[in-house]
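Colleague: This is a predicted model, with the sequence first.
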Amino acid sequence: MVLLTTKTMQMTAVFITFGGLVTSLITTFLPLWKTMNSDLNEMENWYSGLWHMCLYTEEVGMQCKSYDSVLGLPSDLQISRVLMLLSVFTGGLALLVAIPGLDGVHVCLDRFGKRRKFLILAGVLSWVSGITTLAPVSVVAYTTVVEFWDKGFPDVMPRWEYGEAMFSGWFGGLALLLGGTLFFIAVCMADYDLKMATSVTNSSLRTRQYRKTEVL
């Protein structure tokens, strides 16, 4: 296909990685990781995130408060904070590293090997960012399910359920993994283009040498 070029694949990888990074960044600070609604008071909705606990009522609206102590948080939330921040950092670094390796950027144009290394490193960092996004979201999802079906709590006690941030976190992590994969595909396509160009050049040189020999 004409549209499926190395440059197009590179730009697609950058676009998807950027989208995954923005989604992961929003997920990190969105106080909607878990939600809870009490049957005793259906007008109140509780929301829990990595940094805030929020209460929504129709009379007042949304009221959020930071956690009083980091040490008092469950271990899954503490680990999730670190991993999500690491994900945002590595995702942003992946985009910065990818810029010198893009075909449209006039940097290292005479050094194909160096540009190739930039794109490979960007792919690795994007993968790391995706994994460090999926891991905390999946851990919190697992602990939420375990606590929801825990028979040790009375049935009348409200339970935490999945919030919207859980799904956005999964989407952002998968997008980062896909972006990293596309960086690797772009590198393979560039290697193939270089191989074909070298093959055509060598073939032309052989043809010219043959013609010279034929004239002599």
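Modeller: Sure, I can see it.
Colleague: hey, let's count contacts and neighbours off CA atoms from now on
Modeller: Fine.
Colleague: what about the closest residue in space to residue 73 that isn't next to it in sequence, neighbour count?
Modeller: Using C-alpha to C-alpha, 6 or more residues apart in numbering and skipping the chain neighbours, the partner closest in space to residue 73 is residue 67 (7.9 Å). By the measure other C-alpha atoms under 10 Å, the count of residues near residue 67 is 15.
Colleague: want to compare, so here's the second one:
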Amino acid sequence: MLSAAIQILAFALALLGVVGTTVATLLPNWKVRVSAWYGVMTPVSQMRGLWMDCVWYSSGVFSCNMKHSVLSLPAYLQTTRAAMVLSCLVAAFGLCLASLGLKCTNWGGSHRAKGHTAIAAGGCFILSSVLILVPASWFTNEVITVFLTTDLPDSSKYQPGGALCVTFVSAGFLLAGGVIFCMSCPGRRRTGRPDAPTYRDELQTERVQPKGRKPGPDQEQSLSSSPSKPPPKDIRDSYSLQEYV
């Protein structure tokens, strides 16, 4: 099983991945279009995210509109929304399991139980990273395909935004943390000895088992007064030589 320091490093990477995934899901700049400046109220930058579309005007005004209609959205956008939300939930559940599987914590059971819990947490982190990478790659492919195939000036086309960069980095953190936690397998012991008892097991043993009692004075007196068995005599001493003369 891995050391406690490596497990803490994996937990920190997974935590960064969860925070980054949550932030990227809420950001509006999944794809960005930068326009030229023509006037005071000309939109300089237009951003489209998973949940809202935002416009930044040259005057400094920043306005956003929520995407209320679900059926009007394209398939890749709906898939990305569902996968990102599911990824956040799976990663949060993995953090709960990872806190139980850390060697530096007092809860979570025995040494072997902590190892199995850490492996389950690593599986959750790897699954969460897959749920991020697949729809994010699909989203990026759609944006790049439209940019290359549309006969419009580059200033009128959308490009991948900063939220996609945060998404891929967060997926990398989750994948790294998940792989490290999956390496926490306790393995099999050749000696066949049981796992070392934890502090909680020792407390329960002290409460259940009574302390050893010393023998009382009556028992000591009965033991001291019991006759001792005489040593056996030699067989040769029981016969005299005169009986055979």
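Modeller: Okay, I see it. Only a predicted model underlies this, so the values are computations on that prediction, with no experimental measurement involved.
Colleague: Overlay the chains and give the TM-score.
Modeller: Overlay of the two chains. TM-score (TM-score structural alignment, normalised by the length of structure 1): 0.80; 190 aligned residues with a C-alpha RMSD of 2.4 Å.
Colleague: on that earlier part again, ok, the residue nearest to residue 73 of structure 1 to residue 77 of structure 1 distance?
Modeller: Going from residue 67 of structure 1 to residue 77 of structure 1 by C-alpha to C-alpha, to the nearest Å gives 11 Å.
Colleague: ok, now residue 133 of structure 1?
Modeller: 13 Å.
Colleague: Compare the two (neighbour count), which wins?
Modeller: residue 133 (33 against 18).
Colleague: Just say helix, strand or coil for that one.
Modeller: Secondary structure, DSSP: H, G, I helix; E, B strand; the rest coil: residue 133 of structure 1 is helix.
Colleague: isn't it right up against residue 167?
Modeller: No. Judged on C-alpha atoms under 8 Å, residue 133 of structure 1 makes no contact with residue 167 at a distance of 11.3 Å.
Colleague: would you list every one of the helices in structure 1?
Modeller: Shown for structure 1, the helices assigned by DSSP state H span residues 6-29, 75-98, 112-148, 164-215.
Colleague: Pull the distance from the longest one to the chain's centre.
Modeller: Right, helix 164-215 of structure 1. Computed by C-alpha atoms, centre = their mean, to the nearest Å, the chain-centroid distance of helix 164-215 of structure 1 equals 23 Å.
Colleague: And for stretch 146-162 of structure 1?
Modeller: 31 Å.
Colleague: Give me the buried stretch members for that stretch, please.
Modeller: 159, 160, 161, 162 (16 or more other C-alpha atoms under 10 Å).
Colleague: For residue 176 of structure 1, what is the corresponding residue in structure 2?
Modeller: Using TM-score structural alignment, the partner of residue 176 of structure 1 in structure 2 is residue 174.
Colleague: which residues touch that match?
Modeller: 13, 14, 16, 17, 18, 125, 126, 128, 129 (C-alpha atoms under 8 Å, 6 or more residues apart in numbering).
Colleague: Of these, which pair is most distant in space?
Modeller: 16 and 126 (14.1 Å; C-alpha to C-alpha).
Colleague: Neighbour count: these two, which is higher?
Modeller: For residue 16 of structure 2 versus residue 126, the count of surrounding residues by other C-alpha under 10 Å is larger for residue 126: 28 against 18.
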